[in-house]
Structure formats: structure tokens, C-alpha cells
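In: how does the following fold in three dimensions:
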Amino acid sequence: MLHRDVSRIAARTREFLPNEYVVDADVSSGMTGPEVTVAVRPPVGHAVSAGFTPDLEEAVAAEEVITAAERDEVARGLAASAALQVKQAISNNVRPTGK
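Out: Here you go, the predicted structure:
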């Protein structure tokens, strides 16, 4: 279930961004349990990521580990952060068109 939910975050993030952005997700084992990381590499600028440790005990009875609202929030935040990285990376090289 966790892998499915993390894949959904990555897919949702891709929906917000053009194809030039690379989105990847990973579930790994940490000292306190599974750790989730979703990262975005924009075409220019620094990569951004979101990492968290989901509470699996609460998810035992549920059909999802990460709720749809949480998935959407993470995806939107990552997409916005990645877009900001591009804006910051090119802002010094772009002359304003008007005042």
C-alpha cells in the first residue's frame, strides 16, 4: 500500500509539471520504519524533495497509508517548489520586458 501511495504522489506531481521536470519516488527502510522520499529535478536549478516517515499503525485498518489530501498537498508543494527553483535560476539572466 505504501509503494502505491508514494507512486500516486509522484504521478500527481508529474501532472502539475511539464515533461522537462523529472519526478522520482522511493521507499526505504530507516531506523524507525519506512521512509518515503519524493523528489523533483527541474530543468535548471536545484532539485527539491519531500521526505517523511508514515505512521503504519494508523494505516493498518485503512485502505491507504497516505490519504488523498496528504498526497495532493505533497504533490502541489513539490511542484511549486520545483517551479520556484527554475524561476530563481533564470531570474538573473532574464531582462524585464517593461517597467
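In: alpha carbons only for contacts and neighbour counts from here, please
Out: Will do.
In: who are the packing partners of the host helix or strand of S81?
Out: According to DSSP states H and E, S81 maps onto helix 68-91. For helix 68-91, the elements it packs on are helix 2-16, strand 33-41, strand 48-52, judged by 3 or more C-alpha pairs under 8 Å, 6 or more residues apart in numbering; DSSP states H and E.
In: E35: what's it in contact with?
Out: 27-29, 51-54 (C-alpha atoms under 8 Å, 6 or more residues apart in numbering).
In: please provide the structure for the following sequence as well, for comparison with the first:
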Amino acid sequence: MGPNVNTADVELSVEQRRALQAGLDTVAARTREYLPDEYVVGAQIIAGTDGPQGTIAVQPPIGAAVSAGFTPDFDDLSDGIAEEDRTEVARQLAASAALQVKQAVSDGITPVGR
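Out: Got it, this is the predicted structure:
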């Protein structure tokens, strides 16, 4: 896409949508590998303000949900999400979700002084 193209008006082709969803599904599956079954992980394509966007979200058993967005490069979308990006996003999401649980648990514990 050239610099003057408004990406908010861009529609994904069937092939682009499949490539993006496959990449998102891979990130979600990798994220699940890092976490216990109590965490719910999902992925979807949404209509973002800058055009179509992929979102992967994790809902920990307690604490706030965490998510990561992926705005595709429409010129390279046929290649899907880069392998190193898939792994890095999965690790970061899993770590963030685990931190949410830790913070939620520590917020509920009253420190005892000695």
C-alpha cells in the first residue's frame, strides 16, 4: 500500500483473512502452552480504527484480562505473522497474564508484621 492509502477503508481478501487468522491462532496456541488450563485464550480479527486488526487476549482465573493487537502489513500479509513475532507475543502475553494473577493474589493478602 502506498503512503496515501487510508488503511481504515481496506478490506481483507479471503486469503489475507485466512493468513491473519492462522497467525493469530498460532499465537493463541503458543500462549496456551505457557499457561495452565485455568487461563482462557482467544484470538479474533476486529475492525480497528486503522483498518483490520488481529487481537489475542488472555483472561486469567483472577485479575484483569491482557491482550495484544496486531495491525497487519497489508503488502506482506500473504506471508502471515512472522515466526519470531508469534513466539515473542505468546511469551509476553503469558507473562503478563501470570503477573495479573500474582498482583490480584498479593492485593488480597494483608501483610503481617513481625
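In: rewinding a little: for the contacts of E35 of structure 1, which ones persist in structure 2?
Out: When the contacts of E35 of structure 1 are mapped onto structure 2 and scored by both residues aligned by TM-score structural alignment, their matches' C-alpha atoms under 8 Å, the shared contacts come out as 27-29, 51-54.
In: on that earlier part again, what is the nearest of the contacts of E35 of structure 1 to V86 of structure 1?
Out: G51 (20.9 Å; C-alpha to C-alpha).
In: which residue, other than its chain neighbours, is closest to the closest one?
Out: T37 (4.3 Å; C-alpha to C-alpha, 6 or more residues apart in numbering).
In: next one: the aligned residue in structure 2 for that neighbour from D85 of structure 2, what distance?
Out: The criterion is TM-score structural alignment: under it, T37 of structure 1 has T55 as its aligned partner in structure 2. Separation of T55 of structure 2 from D85 of structure 2 (C-alpha to C-alpha, to the nearest Å): 13 Å.
In: that'll do, ta.
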